[in-house]
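# model this:
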Amino acid sequence: MTSPQQPEPSTDSDRVFRSPAGMAGGAVLLGLIAWIVVDAVVRGEGRTPWLALAGALLAVPVVVAFTFRPAVFAGEDRIRIRNPFRTIVLPWGSVADVRASYSSEIFTQDGSKYQLWAIPVSLRKRKAAARRQAQAAYDDPHGTTSVHADVSDAKSRIAPADQTIADLRELAERRSSAAEAQGAPQIRWAYEVLAPAVAGAVLLAVLLATG
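Now for the predicted structure:
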């Protein structure tokens, strides 16, 4: 269900999840765009500077949307999912499941599904975790390791995205019946990203059409 209400801001108690690799890639892309635009403005002739500026107006919001914007804020009462072009607020009572297959996804009681862009699944890390689990089973085939074994060592045998999803699933199950965690999903489009991107696309199309 779509609601015009503004999502609640994160609090100090929220757990925040982002993709460091995605943010690093975004910084590189923004640097490349800046270099191209400056070069076009300084050395370009005729319509070239305007085309570069229009292209940047289109590209920068899109790059920011897919690299810096994605984040997941998990609080005691709800989860706020900031995806490239939408922000979804789900009270834990409305969450049916949280899964990670080829991507991280959250399902609501009404059957809706939302992707968690800020928690990308790495098949390479998942395979590495599987190898560590197989090695641990080989080293201790009868499960005789002490119950006091280091928990952090056990978590190291799980891919980071899978561990995060497991933590979110546990939080959803624990808080699903809490009175404070009830309510309907709220969805808001990220017009602050969409508006400049659309403006850049229109300006670029006009410049190309009138060239």
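# C-alpha only now, for contacts and for neighbours.
Noted.
# which SS class is the nearest residue to Phe17 once chain neighbours are set aside?
Spatial nearest neighbour of Phe17, excluding adjacent residues (CA to CA, 6 or more residues apart in numbering): Val72 at 5.1 Å. Under the three-state scheme (DSSP: H, G, I helix; E, B strand; the rest coil), Val72 adopts strand.
# Now show me the structure for the sequence below, then we'll compare the two:
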Amino acid sequence: MTTPDHQSSASRPPVPGAKDRIYRSPMALAGGVLLLVVVCWLGIDALVKGHDRAPWLALAGMILAIPLVVAFTLRPAVFANEDRLRIRNPFRMITLPWGAVSGLRSGFSNEVVAESGAKYQLWAVPVSLRARKKAARRQQRAAADAARGTTPGGRLGGLEPSGLGLGGFGLRGPETGPARADTDRVMDDLRELLERRGQAETAQGEPTVRWTYEVIAPAVAGAILLAVLLAVG
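Predicted coordinates:
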């Protein structure tokens, strides 16, 4: 999307058509919802049926647990568009214009490295060593099939499930790209954006880091209340 030529780069408004690509962990979302259900069920049951200090302890535990569950499971996300990368981690929001990004690393965790040398972990894109091993095995099988002149399914070609509707079939050829774990493909997407947009005029600027006090404050309040209740016996 273009802007009028007479506008300077400093006065150009954000491009409304530049939509974010959003990356989140489905397993973390599912686990977070399940944990919230369990915490609320046990906490409300203690509030209603508990005696003596039990309702207060349950209330303090819920105030502490719910923000932490949300922070570590439902909250993490990575937003990427043509100009910047936004990382929503449990307790911080990091905004990095692509021009301020030095690179992206994948090891035992996925990280983005700023030009200043600061490293920020991508909580929403966790590394799965198991998924990497499965992808490596698929790649080995595909290479073996290619050497035999067959498709990855062991056929010489034809009809294979296409995923178009229930029981749908369509023409599919052998996969041409290397097998990759899902999170590794996400990192490939982000590296491609960095390579393509790192020098763009609209992708320059300084990184910003903001602590998410809306998550931290309730958890600290719950921890203090719980500690006081346990201390007074």
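# Assign the aligned residue in the second structure for Tyr114 of the first structure to helix, strand or coil.
Using TM-score structural alignment, the partner of Tyr114 of the first structure in the second structure is Tyr120. Three-state assignment for Tyr120 of the second structure (three-state DSSP): strand.
# For Tyr120 of the second structure, which residues are in contact?
111-113 (CA atoms under 8 Å, 6 or more residues apart in numbering).
# so, if you compare the residues you listed, which one comes nearest to Thr151 of the second structure?
Glu111 (35.7 Å; CA to CA).
# can you tell me which residues contact the aligned residue in the first structure for the closest one?
Counting by TM-score structural alignment, Glu111 of the second structure corresponds to Glu105 in the first structure. Residues counted as contacts of Glu105 of the first structure (CA under 8 Å, 6+ apart) are 98-99, 113-116.
# Count the neighbours of the residue nearest to Phe17 of the first structure for me.
Residues within reach of Val72 of the first structure, counting by other CA atoms under 10 Å, total 25.
# That one and Ser94 of the first structure, how far apart?
16 Å (CA to CA, to the nearest Å).
# mind checking what the residue nearest to Phe17 of the first structure lines up with in the second structure?
Val72 of the first structure maps onto Val78 in the second structure, by TM-score structural alignment.
# ditto for Asp14 of the first structure
By TM-score structural alignment, Asp14 of the first structure lines up with Asp20.
# again, but for Ala24 of the first structure
By TM-score structural alignment, Ala24 of the first structure lines up with Ala30 in the second structure.
# Kindly report the same for Ala179 of the first structure.
For Ala179 of the first structure, the residue aligned by TM-score structural alignment is Glu201.
# what's the match of Val72 of the first structure in contact with, if anything?
Taking CA under 8 Å, 6+ apart, one finds 21-24, 85-88, 122, 124-125 in contact with Val78 of the second structure.
# Produce a PyMOL select command limited to the buried residues of those residues.
In PyMOL, a selection of the buried entries from those looks like this (16 or more other CA atoms under 10 Å):
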select buried, resi 23+24+85+86+87+88+122+124+125
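# Restricted to strands, list the contacts of Val78 of the second structure.
Within these, residues falling in strands by DSSP state E are 21-23, 85-88.
# circling back to that earlier point, what separation do you get for the match of Glu111 of the second structure and Ala54 of the first structure?
For Glu105 of the first structure, the distance to Ala54 of the first structure - CA to CA - is 35 Å.
# what does Ala34 of the first structure give?
In terms of CA to CA, Ala34 of the first structure sits 12 Å off from Ala54 of the first structure.
# show me where the second structure has strands.
In the second structure, the strands defined using DSSP E lie at 21-23, 77-80, 84-88, 92-97, 101-106, 110-114, 119-121, 159-161, 169-171, 208-211.
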